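J.: Got a sequence here, can you model it:
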Amino acid sequence: MNQITPETASAPAPLTGITVLELGAFMAAPFGAMQLADLGADVIKIEPPVTGEPVRSTGDRIEGHSAAFMMLNRNKRSVAVDLKSEDGKRVLRELIEHADVLIENFRPGALTRLGFGYDEVRRWNPALVYVSGSGWGQDGPLAAKPGLDIMAQARGGLMSVTGTNDGEIVKIGVPVCDLVCGLYIALATMAALKARDVTGEGQFVDTCLYEAGVSLTIWEAARFFTSGEAGTPSGTAHQASAPYQAFRTADGWVTLGAVTPKTWKGACDVFGLERLVDDPRFADAATRYVHREELATIIEDLTRGRTTDDLVDALDDAGVPCAPILRTDQVYREEHLNQRGFFWDAAHPQIGAVRQIGSPMRLSSTPTVRRNAGPVLGADTRDVLAAAGFTTDDIDRMVAEGVVGASTDF
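T.: I've put the predicted structure just below:
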């Protein structure tokens, strides 16, 4: 199928016409709102003047700008507002009255104390979808605690099943609870918008890092609900089938999954282990799992003598799912992703082109949009406030008083 681009699309992006206010910091809310922006929503990021949200000062930089910020906040607009001032609150109220969605990830109760809790804002805009992402949820004994990704991974059991039995405790290499919570934010937002099409009413959505992480423990929960046993670390191996893991090669690593009769036979043929096909210890994926350590030793004794490329080619030819383990610098140069146009350059007014990770959502008629990199702080303050009905004099006064910030005024 020929790749459809925003320029060749037959219809507007799916969420064109939806206005989203994002009061987010770090990852969960910004990542969730980014999905909506990629799908065409007008996402207006509300930030404090002068400093902006914390990711602006975090991580690797390009000409003084955070590279991570410019990815997490692509396709968005920035409005800088001091929400502790009365005029700033008036600005936010005006924006809320005309918005479809509000996404926030402050600690529970923070926006309520500012006068922008759901029970308050629904009186101004009954159709508003109000989405809260927090560490632990809006209620329950943990609700008031601060919660970051590593705490959600820890309390959610993910760190207890990551790594190896004889190794130190490790966390998953990416902030998975933050990111999955962000995906749930986007999914729930679209569900609530669909429900609004029927009822005409908005609703409140409660998402959290903790439950987002626990929701991923499918195999571990199945074991506990069946036998009462806790999950344990298994390195790269699968929780219930074998062989399904990484093996050392002469020059690196290869992963493979030979858990069906066909792929198991294919793997045995590649490794010259035809004798194991009829071995009762390895008769099916379940029995191979019971004897997985013995089997892994047999296989790795053979993979260590061959290069990764040789093994991938041989396993591919035999129809056995496999892949090399790549470093991230190899991933971003990888031929398959680049041929599919996964990475793209977003425009930034001060830097020029800023490289982006693409969206995995490939819609055939209404593709995701590819517009700007994460905006300069306050770049859109004047335009957004003018569209909301504020006069030029009113905006100028608020800029002079530090209530709002516009990029040309910093």
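J.: C-alpha only now, for contacts and for neighbours.
T.: Noted.
J.: I'd like the distance between the residue of the chain most remote from its centre and Ala267.
T.: Largest separation from the mean C-alpha position in the chain: Arg275, at 44.6 Å (C-alpha atoms, centre = their mean). Distance, Arg275 to Ala267, by C-alpha to C-alpha, to the nearest Å: 12 Å.
J.: Which residue ranges of the stretch 201-350 of the chain form helices?
T.: 209-214, 218-227, 261-271, 285-290, 292-303, 308-317, 328-331, 335-339 (DSSP state H, counting those that start in this stretch).
J.: For the fourth one, give me every contacting residue.
T.: I take that to be helix 285-290. 240-243, 259-260, 280-282, 295 (C-alpha atoms under 8 Å, 6 or more residues apart in numbering).
J.: Swap in 7 Å and give it another go.
T.: 240-242, 259, 281-282 (C-alpha atoms under 7 Å, 6 or more residues apart in numbering).
J.: chain center to that helix: distance?
T.: Taking C-alpha atoms, centre = their mean, to the nearest Å, one finds the center of helix 285-290 at 33 Å from the center of the full chain.
J.: Give the buried residues for that helix.
T.: Using 16 or more other C-alpha atoms under 10 Å as the test for burial, helix 285-290 gives 285, 288-289.
J.: Just the closest of those residues to Ala41, please.
T.: Ala285 (45.4 Å; C-alpha to C-alpha).
J.: Check which helix or strand the residue nearest to the spatial centre of the chain maps to.
T.: By C-alpha atoms, centre = their mean, the chain has its centre lying nearest to Leu179, at 3.3 Å. Per DSSP states H and E, Leu179 falls inside helix 176-199.
J.: For that helix, enumerate the helices and strands it packs against.
T.: The elements that helix 176-199 packs onto, with contact taken as 3 or more C-alpha pairs under 7 Å, 6 or more residues apart in numbering; DSSP states H and E, are helix 28-38, strand 129-134, helix 149-155, strand 204-208, helix 209-214.
J.: please give me the structure for this one as well, since I'd like to look at both together:
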Amino acid sequence: MSALLAGLRVVELSAYVATPLCGLTLAQLGADVIRVEPLGGAADRTRWPLSDDGTSLYWSGLNKGKRAIAVDLESEADRRRVADLIVGGGPCVVVTNTSRHADLGYDALSAQRPDLIHVLLDGRADGGAAVDYTVQAGTGFPLLTGTGSAPVNHVLPAWDVCAGLYLAVGLLAAERHRQLTGEGRSIRVALEDVALATAGNLGYLAEAQLTDHKRTKSGNTIYGTYGDDFETADGVRVMIVLLTERHWNKMLAATGLSDAFAGLSKTLGISFTTESDRYRHRDVITPLLARWFGQTPYAQVAEVLTQHRILWERYRSFAELSPTLRELALFGEIDQPGAGRHWAPKSPIQADGSRLDPRAAPEVGQHNDELLA
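T.: Next up, the predicted model:
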């Protein structure tokens, strides 16, 4: 594969999820991403999950294919070395989640290099501190997640992930502008803004402003359409989603319940035709479907649902997924120092049907001599 971002140099001063994910996204497309860490390594180098030898699989996963230098960021001389790395070569991009050191900020660096692109992640738009789980708490989503009365933060740091991809999009938009004009740009993304924008774009905030609808927790059911989880006769749990009338009719044909629901529709004077109808009458639908699932072994369920092209999937653990990874084109085998050989993801983006192979994450200061000599 010809690397789409070959020749793009990115200096990353970051930690945790969003900014390292931005750098990883670019590295997987061929950019030369240089991770700058404090002496001894960044704080997230010890974050769980860990290998049996204590290596952070979290850090290794988010920093595959990058180069790494370690410097004393409290030393003016070392910060000058980093600044020279940024401004001294060809066009460069800086990705960071800190504005602690003014001499590594946009104003100071762009004064020396007007074509610099500087990408900064803030916690809040006003510059205040925030992380994914605190942002979750303030955006309404945990009050709709799970069941019971207590708020439930999602185990997936969704706003970090979204923010990392927004950073990459903003960076590449600025890079296109630089290609056209030769001008650099300062790009800023706030983690809280990403969460609030998403809540607005999905209509949740407009619903709260414009209607009296009272959103409540609904477990695995899907708001406004029909979806739920079911247990088969042999104890396997599956999730199904019926978005369209075609999906609904296929589900009835698959389960042999067409006549039953036609009778219910006539007797109760209700319709199951639209998404809204099926959501409103889910308390009628679910018991009948649950009975069919509960009487049918998983192998038969899988065969029938697949045959009828129902949207469904079996619930699987990470441990169950692991043996299947080598069969997927998304994954390639790497040998990560301190962790060992394992299957790691390439970029989800395919270019002309192919992707770059994954490469191991760097050790602390691995490229100091190469980059700071």
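J.: So which of the helices of the stretch 201-350 of the first structure is the most surrounded?
T.: helix 209-214 (a mean of 23; mean count of other C-alpha atoms under 10 Å).
J.: Among the helices of the stretch 201-350 of the first structure, which comes closest to Met398 of the first structure?
T.: Of the helices of the stretch 201-350 of the first structure, nearest to Met398 of the first structure by C-alpha to C-alpha is helix 209-214, at 36.1 Å.
J.: and the closest one, which stretch of the second structure?
T.: Residues 191-196 of the second structure are the counterpart of helix 209-214 of the first structure, counting by TM-score structural alignment.
J.: mean offset of the matching stretch relative to the first structure (after superposition)
T.: Stretch 191-196 of the second structure, aligned to the first structure and superposed, deviates on average by 2.1 Å (mean C-alpha distance after the TM-score superposition for the first structure).
J.: Go ahead and name everything in contact with that stretch.
T.: 122-125, 135, 139, 159-160, 163.
J.: In CSV: the helices of the stretch 201-350 of the first structure, plus distance to Lys194 of the first structure.
T.: As requested, the helices of the stretch 201-350 of the first structure are exported to CSV (distance: least, C-alpha to C-alpha, whole Å):
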stretch, distance to Lys194 of the first structure
helix 209-214, 22
helix 218-227, 28
helix 261-271, 42
helix 285-290, 42
helix 292-303, 47
helix 308-317, 43
helix 328-331, 36
helix 335-339, 33
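J.: and the helix holding Leu179 of the first structure, how far from the chain's centre?
T.: On C-alpha atoms, centre = their mean, the centre of helix 176-199 of the first structure falls 13 Å from the chain's centre.
J.: what do you get for stretch 262-274 of the first structure?
T.: 37 Å.
J.: Where in the second structure does that stretch fall?
T.: With TM-score structural alignment as the criterion, stretch 262-274 of the first structure aligns to 246-258.
J.: which residues sit against the matching stretch?
T.: Taking C-alpha under 7 Å, 6+ apart as the rule, stretch 246-258 of the second structure contacts 242, 292, 304-305, 308, 310.
J.: Need the counterpart of Val369 of the first structure in the second structure.
T.: So Val369 of the first structure corresponds to Leu356, using TM-score structural alignment.
J.: isn't its match right next to Ser2, touching?
T.: No: counting by C-alpha atoms under 7 Å, Leu356 of the second structure does not reach Ser2; the two are 8.3 Å apart.
J.: what's stretch 277-295 of the second structure aligned against in the first structure?
T.: Counting by TM-score structural alignment, stretch 277-295 of the second structure corresponds to residues 287-305.
J.: again, but for stretch 154-168 of the second structure
T.: Counting by TM-score structural alignment, stretch 154-168 of the second structure corresponds to 172-186 in the first structure.
J.: before we move on, what about stretch 58-75 of the second structure?
T.: Residues 68-85 of the first structure are where stretch 58-75 of the second structure lands, counting by TM-score structural alignment.
J.: Comparing the helices and strands packed on helix 176-199 of the first structure, which comes out most buried?
T.: With neighbours taken as mean count of other C-alpha under 10 Å, those reach their highest mean count in helix 28-38, at a mean of 28.
J.: re earlier: please say which of Leu356 and Ser2 of the second structure ends up with more neighbours.
T.: Leu356 (20 against 12; other C-alpha atoms under 10 Å).
J.: ok, the more buried one - contacts?
T.: 1, 28-29, 346.
J.: now Gly173 of the first structure
T.: Gly173 of the first structure touches nothing, counting by C-alpha under 7 Å, 6+ apart.
J.: and it, that's in a strand?
T.: No: counting by DSSP: H, G, I helix; E, B strand; the rest coil, Gly173 of the first structure falls outside a strand, being coil.
J.: Could you report the distance from it to Trp253 of the first structure?
T.: Counting by C-alpha to C-alpha, the gap from Gly173 of the first structure to Trp253 of the first structure is 18 Å.
J.: again, but for Ala154 of the first structure
T.: 28 Å.
J.: same thing with Ala346 of the first structure?
T.: In terms of C-alpha to C-alpha, Ala346 of the first structure sits 34 Å off from Trp253 of the first structure.
J.: now do Arg281 of the first structure
T.: Arg281 of the first structure is 26 Å from Trp253 of the first structure, by C-alpha to C-alpha.
J.: ok, now Asp149 of the first structure?
T.: With C-alpha to C-alpha as the criterion, Asp149 of the first structure and Trp253 of the first structure are 29 Å apart.
J.: Then Ile185 of the first structure?
T.: Counting by C-alpha to C-alpha - Ile185 of the first structure and Trp253 of the first structure are separated by 36 Å.
J.: now do Glu220 of the first structure
T.: Going from Glu220 of the first structure to Trp253 of the first structure by C-alpha to C-alpha gives 26 Å.
J.: follow-up on the earlier one: tell me which of the helices of the stretch 201-350 of the first structure lies nearest to Gly163 of the first structure.
T.: helix 218-227 (14.8 Å).
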